[in-house]
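Engineer: With the sequence up front, the predicted model follows.
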Amino acid sequence: MTDQTMAGRTVLVTGASDGIGAETARVLAQRGATVLVTGRSRDKLRPVAEAVGTEPLVADFARLDDVRRLAGQVADRAGTLDVLMNNAGGTFSPSRTTHDGHEPNFQVNHLAPFLLTNLLRPTLAAAGRSLVVNTSSIGNLMGKVVLDDLDYEHRKAREFPAYGTGKLMNILFTRGIADRWADDGITSAAVHPGPVGSSFGRDSRIVGLLYRTPLARFATISVPDGAAPLVALAERGPDPEVNGRYFSRFHVDGRENRQASDQALIDGLWERSAALVGIG
């Protein structure tokens, strides 16, 4: 008999079309959670939604209006939200800006989940105690946040450093939630799932060479193994011990960017992101 560790809890998983997002959604549903799923590909998302017993919520994080619509759909379907898994993301060529005019690694990896989470704050708070999990990466070590140039208007954006900066922003955002939303009972954690052999980086030729070649199997882990740390955090729930922490798989990791604990950056990134997406 399946262990119903998530019974009675409602979860939203973003980036659930495939990879660790899809696997996380399936496992949490098997463990009793009511699971909502979103992704940008309706064709890929539909079988995942069917497997977890819900309907696909299609949204492209390169369009902030899609994120706003998604937040409304989630709020309509779920009076409360116990766990928000901000898993959508990837690495993208900076040469093409998003529909909203932003550098894509910045928008898809940070700005869109920042907006979604803020819009869902009332739904998370309504649960009494809830958890936000942000999928980060060891790539945060390559990142550098420049508050006065978040969109690379005054410096050249390069794909891997821009991706790493987005993953660093995931940690800064996690700590911003911990600082600001404790009175709402909202806890946050960031996690590096490991080098997963999935469709990660499908928009990047370079990442494709690294992750999807015959040699990659020696350096990557399976999708179920990659999803396991996300599932473990969801099961753990709003434990104060995880609040504001960055995990490397199952363990609190000291290998994080030096900027990740800079309070001026935590606050500055929040304030500038809020202004860019038009929220108070």
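Structural biologist: Good, I have the coordinates. None of these values were measured; they are calculated from a predicted model. Numbers count the residues shown, from 1 in each chain.
Engineer: okay, CA-based contacts and neighbour counts for the rest of this
Structural biologist: Fine.
Engineer: for the longest helix belonging to the chain, packing partners?
Structural biologist: Across the chain, the longest stretch assigned as helix under DSSP state H is helix 159-180. Using 3 or more Cα pairs under 8 Å, 6 or more residues apart in numbering; DSSP states H and E, the elements in contact with helix 159-180 are helix 104-106, strand 130-135, strand 186-192, strand 245-248, helix 263-277.
Engineer: Quick check: buried residues in that helix?
Structural biologist: Using 16 or more other Cα atoms under 10 Å as the test for burial, helix 159-180 gives 159-179.
Engineer: Kindly report the same for stretch 63-74.
Structural biologist: Within stretch 63-74, the residues scored as buried using 16+ other Cα under 10 Å are 63-68, 70-71, 74.
Engineer: Using the three-state scheme, assign Leu210.
Structural biologist: helix (DSSP: H, G, I helix; E, B strand; the rest coil).
Engineer: And it, how far from Gly128?
Structural biologist: 43 Å (Cα to Cα, to the nearest Å).
Engineer: Lys167 now?
Structural biologist: 28 Å.
Engineer: Then Ala51?
Structural biologist: In this view, Ala51 and Gly128 are 28 Å apart by Cα to Cα.
Engineer: which ones are touching Asn134?
Structural biologist: Applying Cα atoms under 8 Å, 6 or more residues apart in numbering, we find Asn134 in contact with 85-87, 170-171, 174, 188-191.
Engineer: and here's the other structure:
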Amino acid sequence: MTIQTPFDESSTADEVAAGTDLTGKRAVVTGASSGIGVETARTLADHGAEVTLAVRDTDAGEKVADDLRARGGRVDVRPLDLADRASVAAFVDAWEGPLHLLVNNAGVMALPERILVDGQEAQFATNHLGHFQLATGLHRALAAAGGARVVAVSSSAHLRLPVLFDDLTFDFVVYDPWIAYAQSKTANVLFAVEATRRWADDGITANALMPGGIATGLQRHVDMEALLAVRRAAGASESLKTVEQGAATSVLCAVSPLLEGVGGRYFEDCHEAPVLAGRGESDGRHGVAPYALDPGNAERLWTVSEALVSP
């Protein structure tokens, strides 16, 4: 049975977290120097969590941290470049003690040209492999927390494409910014499926989510007017979520008691998304593709990812 909650697409992160006491919990939010990462970190800190902002731009991160500290939040900033394996390894090595919440929020979108990072396509390397290395590197810390949660921020873009296991780097398939992005977002969902299976005995659960359409720095390579025109042509709403609404499903997956012990699922608009039988059922924005939840695909991706991030 799919999980339904009292919240919806208009709910905010504060509304989802209302009544939650995170005192004594430690959280890491990647990409918490802008966009929904800031709002996610703020909500967790406001409710008592000790929050680490894992960011590439530490100056921007410190400005966010100062604002959160002024609200009484317990916040620190640590450098993390998900496209740099050495940076991820350094973050992991420096971590001490348990970790209760890991929100894999950072990402890049629709890079106009194919860029290889350590031999891997940049969107796949950043959005998936960097977070994979981070989460597996922090596995002991997550296990030590007891009941830890991992949150993978995915996208409805995953509906465009499964993971291209035979051509991850687009050596033969013609590179397209959105296709490459879609592959990385499918990978985020598959990670949540396999992490939940592998780490069940440690009490760790992982869920993926679609935050909704939000105008943030993530869209720096996107023609927003053209994107809205596509949505109009498809008969979809042109309205975008606020940052407060966009962070709601991330916060739901991170702290809601309704998801206690729940993992390996995909959420949107604060509900578990329905699994689509085929493209004809999709409006391109809602639902989850069965290939993104397929346990065989998830296990295969994990094995491939382990090999790609190994020294």
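Structural biologist: Ah, there it is. Note that the coordinates shown come from a computational prediction; the quantities given were computed from them, not determined experimentally.
Engineer: Next, format the helices and strands packed on helix 159-180 of structure 1 as JSON lines and append distance to Asp151 of structure 1.
Structural biologist: Below are those laid out as JSON lines (distance: least, Cα to Cα, whole Å):
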{"stretch": "helix 104-106", "distance to Asp151 of structure 1": "7"}
{"stretch": "strand 130-135", "distance to Asp151 of structure 1": "21"}
{"stretch": "strand 186-192", "distance to Asp151 of structure 1": "23"}
{"stretch": "strand 245-248", "distance to Asp151 of structure 1": "25"}
{"stretch": "helix 263-277", "distance to Asp151 of structure 1": "11"}
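Engineer: quick one: which of these is nearest Gly79 of structure 1?
Structural biologist: Minimum separation from Gly79 of structure 1 across these (Cα to Cα) falls at strand 130-135, 12.9 Å.
Engineer: what range in structure 2 does that closest one sit on?
Structural biologist: Across structure 2, the stretch matching strand 130-135 of structure 1 (TM-score structural alignment) is residues 148-153.
Engineer: repeat for stretch 29-48 of structure 1
Structural biologist: Mapping stretch 29-48 of structure 1 onto structure 2 (TM-score structural alignment) gives residues 45-64.
Engineer: If you count neighbours, what's buried in that stretch?
Structural biologist: Across stretch 45-64 of structure 2, burial judged by 16+ other Cα under 10 Å covers 45-58, 61-62, 64.
Engineer: Give me the subset of those residues that lies in helices.
Structural biologist: 45-46, 58, 61-62, 64.
Engineer: Quick check: the two most widely separated of those?
Structural biologist: Using Cα to Cα, these span at most 21.1 Å, a distance reached by Asp46 and Thr58.
Engineer: Please name the nearest non-neighbouring residue to Ser248 of structure 1.
Structural biologist: Spatially, and ignoring its direct neighbours in sequence, Ser248 of structure 1 is nearest to His192 (4.8 Å; Cα to Cα, 6 or more residues apart in numbering).
Engineer: what lines up against the one you found once you look at structure 2?
Structural biologist: Residue pairing (TM-score structural alignment): His192 of structure 1 is matched to Met210 of structure 2.
Engineer: Roughly how far does its match sit from Arg232 of structure 2?
Structural biologist: 20 Å.
Engineer: more crowded one of those two?
Structural biologist: Met210 (28 against 12; other Cα atoms under 10 Å).
Engineer: quick one: that one from Val251 of structure 2, how far?
Structural biologist: 12 Å.
Engineer: what do you get for Pro311 of structure 2?
Structural biologist: Distance of Pro311 of structure 2 to Val251 of structure 2, computed by Cα to Cα: 33 Å.
Engineer: Comparing those two, which residue is more hemmed in?
Structural biologist: Val251 (24 against 7).
Engineer: Please pull up the equivalent of that one in structure 1.
Structural biologist: Taking TM-score structural alignment, Val251 of structure 2 has Val231 as its aligned residue in structure 1.
Engineer: coming back round to it: cross-check the contact I'm expecting between the residue nearest to Ser248 of structure 1 and Val133.
Structural biologist: No: the pair His192 of structure 1 and Val133 fails to qualify as a contact (Cα atoms under 8 Å) at a distance of 10.6 Å.
Engineer: Would you mind getting the average deviation of the longest helix of structure 1 from structure 2?
Structural biologist: Average distance, helix 159-180 of structure 1 versus aligned residues of structure 2 after superposition (mean Cα distance after the TM-score superposition for structure 1): 0.8 Å.
Engineer: I would like the range of structure 2 that aligns with that helix, please.
Structural biologist: Counting by TM-score structural alignment, helix 159-180 of structure 1 falls onto residues 177-198 of structure 2.
Engineer: before we move on, what SS does Asp166 of structure 2 have?
Structural biologist: Here Asp166 of structure 2 is coil, with the state taken from three-state DSSP.
Engineer: Would you mind giving the orientation angle of the longest helix of structure 1 with respect to helix 263-277?
Structural biologist: Interaxial angle, helix 159-180 of structure 1 versus helix 263-277 (axes from the mean of the first three to the mean of the last three Cα atoms, to 10 degrees): 100 degrees.
Engineer: Pull up the distance across stretch 136-155 of structure 1, start to finish.
Structural biologist: Length of stretch 136-155 of structure 1, first residue to last, Cα to Cα: 24 Å.
Engineer: quick revisit: if we compare the helices and strands packed on helix 159-180 of structure 1, which one ends up closest to Glu23 of structure 1?
Structural biologist: Closest among these, once you apply Cα to Cα, is strand 130-135, at 13.9 Å.
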